[in-house]
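Visitor: no FASTA, just this:
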């Protein structure tokens, strides 16, 4: 069948609207009619050329929610009409990592950037004019319809509106988990969050829910600093230097208990600044995405070891999507987790490129494609 989608024809390039052709779902696969998709910064890395798609054309989108239209043959556990949140990290349930409950490190995740199937990077379900079209993390949620593996699909209750649940597929789980898992935020802590996009806003909520006494946001965009308090920030500053000084004020000159790096494009200086902002024994959680090429980072090695500081990489908040989605869904249903408020602008699938222009202009916390507009 045909679907309208936002795809990259070149990288660097902008997302363009075109028709894609979808294959029928095979065993272990679902065809999903999208209700909504978040505009995550990770997709933009492919548009800017920071990351290169393995195959072009390339359909963006990895943060989606929708309704099952078709179920592949011999695929138990799903039926037409089920409501689905798609998670960008597939979880096979059988590999070394999944067997330890670390589904965010599933071996299939290593293949997800291929644009093909999680278990077969050379097999595609989307095409444009007869050419294979890659799907971002095997999902391609910038399309009215998509075909996905059940290893990336989480079934959610039908009594919860799907629209904003798409954010649970990446940004919210990643940011919230960055605070409670990677940064190990505890009651009374002082926490710095560098970057107030969708992941940063979720990290702020995670830190606040964990009982942090002070949650300090850093973002150069005034609009985002003004929004930060709505998600639980106690203060906001334009620079990390100001935020670190405020953290030292609260901690007898020691520094923050943890700093969570959620900037849009990770730079070496961000890691340097974050490490210098935390106290002895403090944690730096590096959630932001940068280049995969080796780059030099200035780190005071004596301070790192003798002050027992920790730099920790973060993928999907360092927890399983099949744990995070139901827990965060329960928080949302109880009114404790803010999802609707995170979406500052909504777009049609034809407006994806404009959505990313708005993101670069600093006027979005999270943009969202509403496929039902």
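Guide: That came through fine. This structure is a prediction, so every number in the text was calculated from the model and none was measured.
Visitor: only C-alpha atoms from now on, for both contacts and neighbour counts.
Guide: OK.
Visitor: residue 283 is in contact with residue 258, correct?
Guide: Yes. Using C-alpha atoms under 8 Å, residue 258 is in contact with residue 283, at 4.6 Å.
Visitor: let's bring in a second model and compare:
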């Protein structure tokens, strides 16, 4: 038995319950969680924006210690510290073989398979990970080893927010030194994107968010300007970028209006990279003239266009060198029973990353 925050139905309450994890099968490992970040994607699973079978244990941004390995597992052993990878590539499909493991067609194979039972009823793991639990069972390929000297609470953030935010800048947008960047939306991913833009050598990093309380943190992480969304936002950004608009906009919200705002904030020939996962019922509209006239590019970005096995070690190098601040991204720490309160803060746009400590 292990304790987990279980959501019984779509948009229902979260309650801490005892669950019985499935036995650790061939190619799987059992992980004792040390910490898990509360991500907006968890909220999207909870409210039906993203598909999720129920009952479910959500949570996908986690780190912990391997406590058991199944048959055939190599490269991992009990006692190893790991970051969970909610989109583990198979390494054999067309996308994996062509350098796009973040689009792997088998990455979500575990999402429709129960990983536990509660009161005799099957329970599903959010994004195949189920990190809002004291322990979970995942495929060995869904674990990225991390050195023992890295604090697991901070390492957990690498599992989604930091990989996605930094990766959006460095891998998807490929920001070059001296370019200008706008980051729209300052949750954990957006704040990581600011750090990614600083690491990339951006000359101006313009943070956009409606919450005044986030300004000091954004500036401390590398933003050069902080703006609130408003009708004249694109004009104000042009004034800060020599009358042109930004070379890059990184959209970290996932709403039609903010995607449109990011697009409008870029210069002619600029690029808007969309990181936020929005609703299928929320359209984005462009008129037929502006698409050709502005010659802008809009790019979708899944999981920061990263390969966690490659990118996590790179991020850890930045962390060790003091170039990447993980602890600053954590605005709240809670116990497992308080995940619902973290959801409420996210809905209100408050704080950065909430971390569940086990």
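Guide: Arrived safely. Quick caveat, the model's predicted, so the values are computed rather than measured.
Visitor: could you get me the TM-score between them?
Guide: Once superposed, chain against chain, the TM-score is 0.96 (TM-score structural alignment, normalised by the length of structure 2); 358 aligned residues with a C-alpha RMSD of 1.5 Å.
Visitor: just to revisit the earlier point, between residue 258 and residue 283 of structure 1, which contacts overlap?
Guide: Shared contacts of residue 258 of structure 1 and residue 283 (C-alpha atoms under 8 Å, 6 or more residues apart in numbering): 183, 184.
Visitor: ranges for the helices of the stretch 251-358 of structure 2?
Guide: 256-265, 288-294, 308-320, 339-347 (DSSP state H, counting those that start in this stretch).
Visitor: so the last one matches what in structure 1?
Guide: When structure 1 is aligned by TM-score structural alignment, the counterpart of helix 339-347 of structure 2 is residues 352-360.
Visitor: what about the residue of structure 2 most remote from its centre, distance to residue 296 of structure 2?
Guide: Computed with C-alpha atoms, centre = their mean, the residue of structure 2 farthest from its C-alpha average is residue 289, at 34.2 Å. Relative to residue 296 of structure 2, residue 289 of structure 2 is positioned 12 Å away (C-alpha to C-alpha, to the nearest Å).
Visitor: just residue 170 of structure 2 next, same as before
Guide: For residue 170 of structure 2, the distance to residue 296 of structure 2 equals 19 Å [C-alpha to C-alpha].
Visitor: what sits up against the longest strand seen in structure 1?
Guide: Scanning structure 1 for the longest strand, with DSSP state E as the assignment, gives strand 29-39. Residues outside strand 29-39 of structure 1 that contact it (C-alpha under 8 Å, 6+ apart) are 24-25, 61-72, 75, 141-150, 162-164, 166-167, 352, 355-356, 366-372.
Visitor: any idea where the helices of the stretch 1-150 of structure 1 begin and end?
Guide: Under DSSP H, counting those that start in this stretch, the stretch 1-150 of structure 1 gives helices at 41-48.
Visitor: the residue nearest to residue 23 of structure 1 when sequence neighbours are not counted: what's it in contact with?
Guide: Of all residues not flanking residue 23 of structure 1 in the chain, residue 125 sits nearest, at 5.1 Å (C-alpha to C-alpha, 6 or more residues apart in numbering). By C-alpha under 8 Å, 6+ apart, residue 125 of structure 1 lies in contact with 22, 23, 24, 25, 116, 132, 133, 147.
Visitor: swap in 7 Å and give it another go.
Guide: With contact set as C-alpha atoms under 7 Å, 6 or more residues apart in numbering, residue 125 of structure 1 has these partners: 22, 23, 147.
Visitor: what range in structure 2 does stretch 253-260 of structure 1 sit on?
Guide: The aligned range for stretch 253-260 of structure 1 is 243-250, by TM-score structural alignment.
Visitor: off-centre distance for that stretch?
Guide: Computed by C-alpha atoms, centre = their mean, to the nearest Å, the chain-centroid distance of stretch 243-250 of structure 2 equals 23 Å.
Visitor: same question for stretch 182-189 of structure 2.
Guide: The chain centroid and the centroid of stretch 182-189 of structure 2 are separated by 11 Å, computed with C-alpha atoms, centre = their mean.
Visitor: in that stretch, what's buried?
Guide: For stretch 182-189 of structure 2, burial by neighbour count (16 or more other C-alpha atoms under 10 Å) applies to 182, 183, 184, 185, 186, 187, 188, 189.
Visitor: in helices only, show me those residues.
Guide: Among those, the ones falling in helices (DSSP state H) are 188, 189.
Visitor: farthest-apart pair in the buried residues of stretch 182-189 of structure 2, please.
Guide: Farthest apart among these by C-alpha to C-alpha are 182 and 188. That separation is 15.6 Å.
Visitor: the residue farthest from the centre of structure 2 maps to what in structure 1?
Guide: Using TM-score structural alignment, residue 289 of structure 2 pairs with residue 302 in structure 1.
Visitor: let me know the secondary structure of the residue mapped onto residue 149 of structure 2 from structure 1.
Guide: Counting by TM-score structural alignment, residue 149 of structure 2 lines up with residue 159 in structure 1. Put simply, residue 159 of structure 1 is coil when judged by DSSP: H, G, I helix; E, B strand; the rest coil.
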